[in-house]
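Peer 1: this one's structure only:
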């Protein structure tokens, strides 16, 4: 437990992505099985401890400390694990030399609901404050150390000298403590068989572009599609199991049981998840706000499913039965996709239509006047492009409709006034600047409206859960490439400014959307704003 606790502490205090990778690789190299496997599962939030809940820990805390004092402390600190680690009163129990991680996990996983709290209480008495912090993080699953599941998989790839895409495709068929995975990474065994019935296939992403950039390319080499304002997903159904993955590989099937129930095929579709509405016998598209009614929910009521039905606008076909199509040119995959969709229910699946054009200026004009308000731009894809993971420059481009929209990362929050005085409702946000391998956030604006009351509560909770420092009434929020809340910011104009570190100042910024689905690393960079100035 000591090594795991030290790892968490060092990750929290390390802002650099590359430095975090080194810490994770070193931990895997120096920590024996099965401890390192359980640590990986805890950090990627793939560790299930079913019979021990955060509420049990709160109850234990209130038995040791006055409930009012605990609540005041928790409100000030903003993190349950840190609060308990600091104020847990030890009643004469002997501290253990080093409580091992694997016995803790295995005992918790096998403990009954009545025995779980007794184990936790015993260990909290035996651990120091650093160990208590790690134990509570292990139980609650909310690490908040700036390490995403993708970054952890990259660290495993670096450790074993493997491509991260190999690990991503295996991941959903693996189980903690990942002994077979580490045997392969250590060179002791062959690559594990992919046991995931519907594996995730790392997605191919598009590069932002503009008219000047496109002039370097030949229009006839590309096809164009509308860029719809939903969320990018991958729907895979194989071996009788259907899963819906976000573009980062998270299984979000539980939020869309109606879509899962409509699947009756073997294959894998890449597309945009949208809310559908029947209009004159045809499926129309709802807004991103409609889709938010279903995102990040563990269960969806029948009423919500009926009110906000979802469908997939298909972009690509990655797998057809047992055949992997990713190595085929886009035009061939497109033909296969058209045939594939003919056998699927039209209220749940449709084809992303191509836009006819011959010159880039035609695309520029169409982009400004799309046929549907839910369209946010155009996608441009080389006809001969194969489907490869990541964001290679050249094969695929995205050109957003409105240049006065950016994706920024929440950096600071301040309490509001009047009826908002108990909420953190005034937000400072930033974009990335500096080197690609060591990005830094620079503030570019502030906003305090554009969100609903329900969204205000969600952001307020996020601020409290992710506070890393305080400056009077202002809280500094954890904001790193692998951990942060992305806000889509709409604004009316942009000016040069010598008063701001970024060199730009926004006119009338507002929060357009909360992008819970988007990693902080995919927020915009300062050169994007500088290009808008021109």
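Peer 2: Alright, I've got the coordinates. Remember, predicted model here, so these are calculated numbers, not experimental data.
Peer 1: from now on I want contacts and neighbour counts done on CA atoms only, so please keep to that.
Peer 2: Fine.
Peer 1: which residues does the most far-flung residue of the chain relative to its centre contact?
Peer 2: Ranked by distance from the centre of the chain (CA atoms, centre = their mean), the top residue is residue 92, with 42.9 Å. Going by CA atoms under 8 Å, 6 or more residues apart in numbering, residue 92 touches residue 125.
Peer 1: can you tell me how far it is from residue 108?
Peer 2: Look at residue 92 and residue 108: by CA to CA, to the nearest Å, they are 23 Å apart.
Peer 1: with residue 277 instead?
Peer 2: In terms of CA to CA, residue 277 sits 46 Å off from residue 108.
Peer 1: looking at these two now, which is surrounded by more residues?
Peer 2: residue 108 (22 against 19; other CA atoms under 10 Å).
Peer 1: can you get me a residue count around residue 410?
Peer 2: Residue 410 has 26 nearby residues by other CA under 10 Å.
Peer 1: quick one: residues contacting the closest residue to it other than its chain neighbours.
Peer 2: Using CA to CA, 6 or more residues apart in numbering and skipping the chain neighbours, the partner closest in space to residue 410 is residue 429 (4.4 Å). Contact analysis of residue 429 by CA under 8 Å, 6+ apart lists 408, 409, 410, 411, 412, 443, 444, 445, 446, 487.
Peer 1: can I assume the third one is in contact with residue 424?
Peer 2: No - with contact defined as CA atoms under 8 Å, residue 410 does not reach residue 424; the gap is 11.9 Å.
Peer 1: would you mind measuring the gap between the ends of stretch 288-296?
Peer 2: Using CA to CA, the two ends of stretch 288-296 sit 14 Å apart.
Peer 1: need the helices for the stretch 201-350 of the chain, in chain order.
Peer 2: 211-214, 257-261, 288-292, 302-307, 330-341 (DSSP state H, counting those that start in this stretch).
Peer 1: second structure follows, compare the two:
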């Protein structure tokens, strides 16, 4: 547990992607099997210890300290593992620190009662940093800035292989991944698990215009917009997926390789083919068009889905590409040929659950820019540009594919509440709820319309945190209410990708990907936007259009 705890602490304290990779590479090289394999399972979210959950940890701590004191402390700190690790009244340094593999293997074979007893014993003997690591390990939700993809990149660097090689076999492996590490160490051949309907690493695009050049009219070379070189297609606001049906097995993966098949059985039932296609997962509206992203959110992250939910929000795939057809791998073919094969494939399948993303005529830069900012449907985020001669290459190669998203919506809102962050931000107020003006019973009032926790620099975070601390008017556990009236308040320029109605929110609206674009220290709070301004941005709702 000591080395595992040290790794987590270092990962959480660095913001650098390259440094995180270096830390994981060094850990994997220096740590023997099976400890490093269990650590990998924790980092990638593949470890499930059924006998011990967050409720178990709460019961254990409330048996040892005043429950009211614990609840007050938890409200202030905002993180269960951190709170318990600091409050636990154990005997520190009384015994040796157990290795991570001993801990996990003992817990996997334990009942709930045995698991809680084991965890309590370890918490007694560990120091606070190791307690935190132990609790995070058994409850999940690390929030240390390491994705499953980044952990696989570190593995690839350690073994001198491509990340795609690991991703292609990942779903055929299981913790503690000894065959994987033996291969990466050069002690054995590459594992070759017999995976039916495997995941193929996806191809990603670069922004056509980077954020820092968004206002530069000369950021794009007009000569690049050539119909003989590039194809253009609409970029829909859904979830990028890979639908694979091979050898009697049907699966649907996210772009990062997570298997979400169980959540969309209605789509799987329509996958009566032998192929692997790349596309966008969407919800079909009653009028046959694409429903807002909020409707898709109602189907995501569910362990089970009911017939009623599937009927109310039927899922579909808008296909972008075809990777495999029958026994033929098409990824080495140019996009022009893959597009022809995809069109024939979709026509042959004749499924109401699978259609094709239409191409957009490429004429000149002005016409494409107009199409990007005024697409035929509000559920379109912008355009994709793909070279006709591009092969399907895993990762994000430079040159073949570009995304050109619609300019974001912008509003000026007033900060209302702030909450402490997690990980390296746990000492700062970094999650901000903001609102706009509307007419209330006693005159103008602020109503919340969204929450954002990124878009600002580290220096700006310090300034925002200082404002919160100096302008707090009330506290609600880890949340602070700040001054927000016509005379005083902090205006935030908020960027977002879309807007839809939502009965779950007080304002009746929900934003898509809100983030802080600028801090308007110069703008009086009385001049922030009104709710009516946002309501005018709402698209027509296809769910209400039965025509």
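Peer 2: That came through, no problem. Owing to the predicted nature of the structure, the values given are computational and were not obtained by experimental measurement.
Peer 1: TM value for the aligned chains?
Peer 2: After superposition, the two chains reach a TM-score (TM-score structural alignment, normalised by the length of structure 1) of 0.78; 465 aligned residues with a CA RMSD of 3.8 Å.
Peer 1: name the member of the contacts of residue 429 of structure 1 with the most neighbours.
Peer 2: residue 409 (34 neighbours).
Peer 1: was I right to think residue 25 of structure 1 contacts residue 157?
Peer 2: No - if you go by CA under 8 Å, residue 25 of structure 1 and residue 157 don't touch, sitting 9.0 Å apart.
Peer 1: how about the helices of the stretch 201-350 of structure 1, which one is nearest residue 271 of structure 1?
Peer 2: Closest approach to residue 271 of structure 1 among these (CA to CA): helix 330-341, 11.1 Å.
Peer 1: so where is that closest one in structure 2?
Peer 2: The alignment of helix 330-341 of structure 1 onto structure 2 (TM-score structural alignment) spans residues 335-346.
Peer 1: how far apart are that stretch and its match in structure 1?
Peer 2: In the superposition against structure 1, stretch 335-346 of structure 2 averages 1.4 Å from its aligned positions (mean CA distance after the TM-score superposition for structure 1).
Peer 1: of all the helices of the stretch 201-350 of structure 1, which lies closest to residue 172 of structure 1?
Peer 2: helix 257-261 (17.5 Å).
Peer 1: how about stretch 255-271 of structure 2: buried residues?
Peer 2: 255-257, 259-261, 263-268, 270-271 (16 or more other CA atoms under 10 Å).
Peer 1: among those, which two are most distant?
Peer 2: 256 and 270 (22.8 Å).
Peer 1: coming back round to it: let's have the helices of the stretch 201-350 of structure 1 in CSV, adding distance to residue 189 of structure 1.
Peer 2: Supplementary listing: these in CSV, determined by distance: least, CA to CA, whole Å:
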stretch, distance to residue 189 of structure 1
helix 211-214, 47
helix 257-261, 36
helix 288-292, 44
helix 302-307, 46
helix 330-341, 35
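Peer 1: look up which helix or strand the residue nearest to residue 410 of structure 1 falls in, please.
Peer 2: strand 424-435 (DSSP states H and E).
Peer 1: summarise which helices and strands the helix or strand that that strand is followed by is packed against.
Peer 2: Using DSSP H and E, the helix or strand that directly follows strand 424-435 of structure 1 along the chain is strand 438-447. Contacts defined by 3 or more CA pairs under 8 Å, 6 or more residues apart in numbering; DSSP states H and E place strand 438-447 of structure 1 against strand 424-435, strand 504-507.
Peer 1: return the most buried member of these.
Peer 2: When these are scored by mean count of other CA atoms under 10 Å, the highest mean neighbour count falls to strand 424-435 (a mean of 20).
Peer 1: returning to what we had before: and the match of helix 330-341 of structure 1, which residues are buried?
Peer 2: For stretch 335-346 of structure 2, a neighbour-count test (16+ other CA under 10 Å) marks 335, 336, 338, 339, 341, 342, 343, 345, 346 as buried.
Peer 1: report the distance from that stretch to the chain centre.
Peer 2: Computed by CA atoms, centre = their mean, to the nearest Å, the chain-centroid distance of stretch 335-346 of structure 2 equals 30 Å.
Peer 1: any chance you could map the helices in the stretch 401-534 of structure 1?
Peer 2: Under DSSP H, counting those that start in this stretch, the stretch 401-534 of structure 1 gives helices at 453-465, 526-533.
Peer 1: again with the stretch 51-200 of structure 2
Peer 2: Using DSSP H, counting those that start in this stretch, the helices found in the stretch 51-200 of structure 2 span residues 54-62, 67-77, 80-87, 100-108, 112-125, 128-139, 148-159, 163-170, 178-184.
Peer 1: out of those, flag the one nearest residue 323 of structure 2.
Peer 2: Nearest to residue 323 of structure 2, of these and by CA to CA, is helix 163-170 at 13.4 Å.
Peer 1: average distance between the closest one and structure 1?
Peer 2: Mean deviation for helix 163-170 of structure 2: 1.3 Å (mean CA distance after the TM-score superposition for structure 1).
Peer 1: tell me the angle that helix makes with helix 148-159.
Peer 2: 110 degrees (axes from the mean of the first three to the mean of the last three CA atoms, to 10 degrees).
Peer 1: what comes up buried for helix 163-170 of structure 2?
Peer 2: By 16+ other CA under 10 Å, the buried positions in helix 163-170 of structure 2 come out as 163, 164, 166, 167, 168, 169, 170.
Peer 1: isn't the fifth one right next to residue 197, touching?
Peer 2: Read it as residue 168 of structure 2. No - at 10.6 Å, residue 168 of structure 2 and residue 197 do not qualify as touching, with contact defined as CA under 8 Å.
Peer 1: how about the contacts made by the nearest residue to residue 209 of structure 1 once chain neighbours are set aside?
Peer 2: Leaving out its chain neighbours, the residue that sits closest to residue 209 of structure 1 by CA to CA, 6+ apart is residue 399, at 5.5 Å. Shown in contact with residue 399 of structure 1 (CA under 8 Å, 6+ apart): 208, 209, 210, 367, 377, 378, 379.
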